[in-house]
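Participant: Below: sequence and its predicted model.
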Amino acid sequence: MSDPRALEVLQRVFGYESFRGEQQAIVDQVIQGGDALVLMPTGGGKSLCYQVPALVREGTGVVVSPLIALMQDQVDALTELGVRAAYLNSTQDWQAAREVEQAFVAGELDLLYVAPERLLTDRCLALLERGRIALFAIDEAHCVSQWGHDFRPEYLGLSMLHERWPQVPRIALTATATEATRVEIAQRLALDDARHFVASFDRPNIRYRIVEKNDVRRQLLAFIRGEHEGEAGVVYCLSRSRVEETAAFLSAQGIAALPYHAGLPAPVRAANQSRFLREEGIVMVATIAFGMGIDKPDVRFVAHIDLPKSVEGYYQETGRAGRDGLPANAWLAYGLQDVVQQRRMIDDSPGDEAYRRRLGAQLDAMLGLCETVDCRRQRLLAYFGQRIGPCGNCDTCLEPPQAWDGTVAAQKVLSTVYRLWKERGQRYGAGYIIDILRGKRSERTAQYGHESLSVFGVGADLSETAWRGVLRQLLALGLLTVDTEGYGTLALTEDSRAVLKGERTLMLRRESEKSAARGRAASRGKTELPQLPPEAQALFEALRNWRGEVARNHGVPAYVIFHDATLREIALARPETLEDLGHINGVGARKLEAYGQDILERVAGQAA
């Protein structure tokens, strides 16, 4: 049976009329003292699943979070709601830390955020023994998975919470985990008796789009200018140097872009992150070191200009777009060189054979997502064990690619690779193989005598772009491999034989001409936010300006005051009384008291 106190807290403190999805069941489980393992997509409302029980149960909710740089913002957001929240981390001086410790022991805190390495110190454990703990919330729980993309060794010590406080309920939360990762989380955190809650992984407001890489910086610029001018976004790159080059390029083109990677000085990273959170329209160009725990709701796009290493990583990163539920884009450009580079990185990795096989399987799943001719969202969610019908909001649904019999084309490629190796005992890169196929004469082909090969010119019927697509797919299918002894050179595999002998038919993906053009320029099928009527739009803009001024005065990001979605609802509803305003989602009792009259005055002023 549901605890009525939970709904009362949700409405009074957070300003929401009702729970969504499985939130109610999760909250009830923890309030009643049970453990829970929660998988819920970014933007699905995970934080409420521990914040509400912490406010209902006696004592302080202790939140274990790896995100020291974001604790201040999380605490600021709760303080705006009237929640007594604080954090303990290495950014505080001893006086500030002592004040927090004293407040905890005195029972004056509802929520206390602690980094895992801090929590596991003798001093912190002794402190926790002196207070009353309502629950332990282990956020970003996938960090405990040694096979995962965000492994944090300090998370392995968190199993001791159950041993030391067996009567305190624990809730572990993550936005992404396969069945295998979920089992690993439960084992490593000693959540053997925890109830598992797996919400839908679908984020229907995000449009997934993958284009062939072709002068990727220009493609990225066209995408941002054509679809997201002046809007907040994140651009992911594989290397630190690529981050800095891309940020500098976008900045030179008039885009407000900032770099973020682990090699930057900590003050620079903190300043750039703060600007991204607090200012409108900033584009963060980053490695995967950025993004976990970012609560900014109005990120309108996430772009990848290098191929992610795994579907889990890709899903986690794209999930940072559109947390407010409004339309957002996940855009990825990838090409042949991405596949070559990733295969080489796996072959050169220091792990054992089992580790390399695991990385290879993750890459294969990512390549399968890129090369599918079916709905991308279907393929993405199937990786997490969820089945849906075609989504109608990804590129393959909106402009279906063609599937064609590429068996003969594949045989031409594989024969060329074989004959080049047989001719001189050497292997060659993709560009040279395509030159041979298309019969492109050069000083090199003449010097090596390759113009006399039987395969010279057998592929003149296909363009260079088309051949690169064939080579990319053969690499993705494991019918070609990257030779680790030569940079970027290609070699046959055991599976190549069946194709060469005609024992295996290959259906390959061919982009439509329209899709190929979209890969080079901005999309004509851009996602757009729902249009407000002119009078509501004017009020929305006035409310945004007011919110920005309040946020600057309080020293917090604008979304901490109110989300855009809340302001849009106010602009449409045009409430005339505090009671009317209190029924708007996101307007809790504390915010109604603090800002209600100001909002009503602006609504009335706009109507006048």
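Facilitator: Perfect, I can see it now.

Participant: alpha carbons only for contacts and neighbour counts from here, please
Facilitator: Fine.

Participant: any idea what the closest residue to residue 371 other than its chain neighbours is structurally, helix, strand or coil?
Facilitator: Once flanking residues are discounted, residue 371 sits nearest to residue 509: 6.6 Å by C-alpha to C-alpha, 6 or more residues apart in numbering. Put simply, residue 509 is strand when judged by DSSP: H, G, I helix; E, B strand; the rest coil.

Participant: dropping in the other structure now:
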Amino acid sequence: MDLHSPLKKFFGFNEFKGLQEQVIKSIVNRNNTFVIMPTGGGKSLCYQLPALMQEGTAIVVSPLIALMKNQVDAIRGISEHNGVAHVLNSSLNKTEIAQVKEDIASGITKLLYVAPESLIKEEYVAFLRTQKISFVAIDEAHCISEWGHDFRPEYRNLKHIIKAIDDVPVICLTATATEKVQEDILKTLGITDANRFKASFNRANLFYEIRPKTKEVEKDIIRFVKQRVGKSGIIYCLSRKKVEEVAQILQVNGLNAVPYHAGLDAKTRVRHQDMFLMEDCDIVVATIAFGMGIDKPDVRFVIHHDIPKSLESYYQETGRAGRDDGEGYCLAFYAYKDIEKLEKFMSSKPVAEQEIGHALLQEVVGYAETSMNRRKYLLHYFGEDFDEVNGAGANMDDNSRNPKKKHEAKDDVVKLLSIVKQTLQKYKSKEVVNTLIGKENALLTSHRTHLQPFFGSGKDRSAAYWMALIRQVLVVHFIKKEIEQYGVVKLTALGNGYMENPTSFLMTEDHSYSEENDNAIIINAKSSGAVLDVKLVQLLKNLRKKVALKQGVPPFAVFQDPSLNDMALKFPINLEELSTVHGVGEGKARKFGKDFVKVINDYVQDNEVLRPDDLIVKSTGTNSGLKLYIIQNTDRKLSLEDIAKSKGLEIKDLIKEMEAIIFSGTKLDINYALDDLLDEEQQEEIHEYFMEAESDKIQDALDEFDGDYDEDELRLMRIKFINEVAN
């Protein structure tokens, strides 16, 4: 069967891409067909071409109205008759529905796009039953599986609806599906006999990078985008509120961005999507609702402001970059706090759903924290092996460009595998780790594991170390996770073989994204373009020591470490620029800044440093109103509880805002509030402590006073201290 002439006739292509030709042959031969093809692999052509070639109408089930509209427009563009493709959904009026039915009945319509909700309607089913249907295509088929990242309950019923219409072949297509999701889809649709086609998940032109998510994340995003002015990109956030905030900050900083989320009215959504497609704007800031089926080939970067709920989501969203095989940069910001937030959202769901959600989230944590080749990790998740030395795209991630040190871990691997064996392969990763480090919990106690001689045999290493080793041992197939049992770890034949005959195993340690590193700046020269100048940091630290001695205050009261790090990243050479540095406001810049900008300026001249030209990141001013309110009301000596309450804040959040004010050099008198909390002697004792302390870390102070003062008291005293000695 020659498919090339219809391909040329309808789409103007001379050649098929990848598996397209085999898939189309399977459909034309009336076989049930299952296709897994990464975004950009040409999935839609797999059902569009056979539909145009065959007699009758093909029904395409699709989850999003925007996606249907896009595809219908594209098909109408290659045919002289508008009726060749139609949408049947809730957006049509009676006249339009009548037109659709007429075109199907007269044999003009080749593709009918429907949402699963519309297909349930009896009037539509009754009509379609009387028509010639060529086949049913289910796009975004992962929506069928509750293990998929975008489960839609209405998809579960499709099997019965299709049977009610006609006994026709079914073709399922998805851009992401783990082994578990694939089985679930085929079983639910009752097409386990389907011909299966799976393209490689490797998108060799995409560069993957994870950066720690700090309080400065919006600034980091602006710097990244400003280095790519005029290029198209998508920024994903988990909440509508965050979408609006980020879009606004980008706009204030002169970047051409629009928001997109389900809370906007349909007209605005369509307008913003069209602006992006027509290049009237460069960046869409969106919730995950955006991008499914968006056929824009030249998206140059995809940024995740918040880490997604599953690796499928991450893979599909990053897959929207570089569909023309050109550059595609995938940058995600990660903090474990975000994972905890997602877990909190889940706690209201049914237990089985929570179990699935937790299992999927742990895979995301593994991917973010791993220091092995990210592509290898990602492809392993989708059941594909990757050669990290010679594979296409081998050096296209932050970990490969900046490899961490490795060490010999042969004995630890044997210890790990034997624990899995001795605990009878009934535990998930977390319990295996608890057994190794000797940490009791109800599950281990109920199985009497805590009484075994091997309990605690790995306590010389941390839990994080063992978790990292489990991930690396998984990827080389010594163990596997039983997804059916929500991630119970089992030994493989390879793992058993390794225990009998261990050979060298080089392990790299995971990245740490702990709270301690909350203000860390990633040092990633080759990929991020922003590099912390370590030599300059040292010069600034020496200067800080000198200034502190002269003023008779501890060094941290002059500038904190994160501020020095930021100076060594931005190279501010005047006071205006210095006041945009993390934790430095105008007051602080005026008080201490002169010597610092002089040292930086000399350093820039002597070393011919190329300064980033996007130094000043404007804020949207949302917080300045709050800051002003706090300053005015502490001046009026209003109680802190009342100030917090009137702004809907917890006391700890109010203290955080107050810290930001005084650390940037503005005075804030809270003596009246402290006098109600602590007597003169207590205040003096804490003041003395900060005067002598190496650092102003609250944890150090808590340890020093060993329960005499609580965290809020110490933080308020630190504010008073900085206020008096530094501002």
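Facilitator: Received the coordinates, thanks. Source: prediction; values computed, not measured.

Participant: Quick check: TM-score for this pair?
Facilitator: Overlay of the two chains. TM-score (TM-score structural alignment, normalised by the length of the first structure): 0.67; 439 aligned residues with a C-alpha RMSD of 3.2 Å.

Participant: follow-up on the earlier one: burial check on the residue nearest to residue 371 of the first structure, number of neighbours?
Facilitator: For residue 509 of the first structure, the tally of surrounding residues (other C-alpha atoms under 10 Å) stands at 18.

Participant: residues contacting the aligned partner of it in the second structure?
Facilitator: The alignment partner of residue 509 of the first structure in the second structure, by TM-score structural alignment, is residue 510. Under the criterion of C-alpha atoms under 8 Å, 6 or more residues apart in numbering, the contact list for residue 510 of the second structure reads 369-371, 464-465, 468.

Participant: What remains of those residues once you look at the first structure?
Facilitator: Contacts conserved in the first structure for the contacts of residue 510 of the second structure, counting by both residues aligned by TM-score structural alignment, their matches' C-alpha atoms under 8 Å: 369-371.

Participant: from those residues, which is closest to residue 711 of the second structure?
Facilitator: For those, the minimum distance to residue 711 of the second structure (C-alpha to C-alpha) is 29.7 Å, reached by residue 369.

Participant: What's that closest one aligned with over in the first structure?
Facilitator: So, by TM-score structural alignment, residue 369 of the second structure is matched to residue 371.

Participant: May I ask you to confirm that that match is in contact with residue 473?
Facilitator: Yes - under the criterion of C-alpha atoms under 8 Å, residue 371 of the first structure makes contact with residue 473 at 7.2 Å.

Participant: So for the two, which sits in the more crowded spot?
Facilitator: More crowded of residue 371 of the first structure and residue 473, by other C-alpha under 10 Å: residue 473, with 23 against 19.

Participant: quick one: the more buried one and residue 508 touch, right?
Facilitator: Yes - contact criterion C-alpha under 8 Å: residue 473 of the first structure and residue 508 qualify, at 7.3 Å.

Participant: which part of the first structure lines up with the helix ranked longest in the second structure?
Facilitator: Secondary structure assigned by DSSP state H gives helix 586-607 as the longest helix of the second structure. Alignment note (TM-score structural alignment): helix 586-607 of the second structure is unmatched in the first structure.

Participant: Contact partners for the aligned residue in the first structure for residue 399 of the second structure?
Facilitator: In the first structure, residue 399 of the second structure lines up with residue 396, judged by TM-score structural alignment. Contact analysis of residue 396 of the first structure by C-alpha under 8 Å, 6+ apart lists 209, 373-376.

Participant: repeat that with 6 Å
Facilitator: residue 375 (C-alpha atoms under 6 Å, 6 or more residues apart in numbering).

Participant: quick one: which helix or strand includes it?
Facilitator: helix 395-398 (DSSP states H and E).

Participant: Thanks a lot, catch you later.
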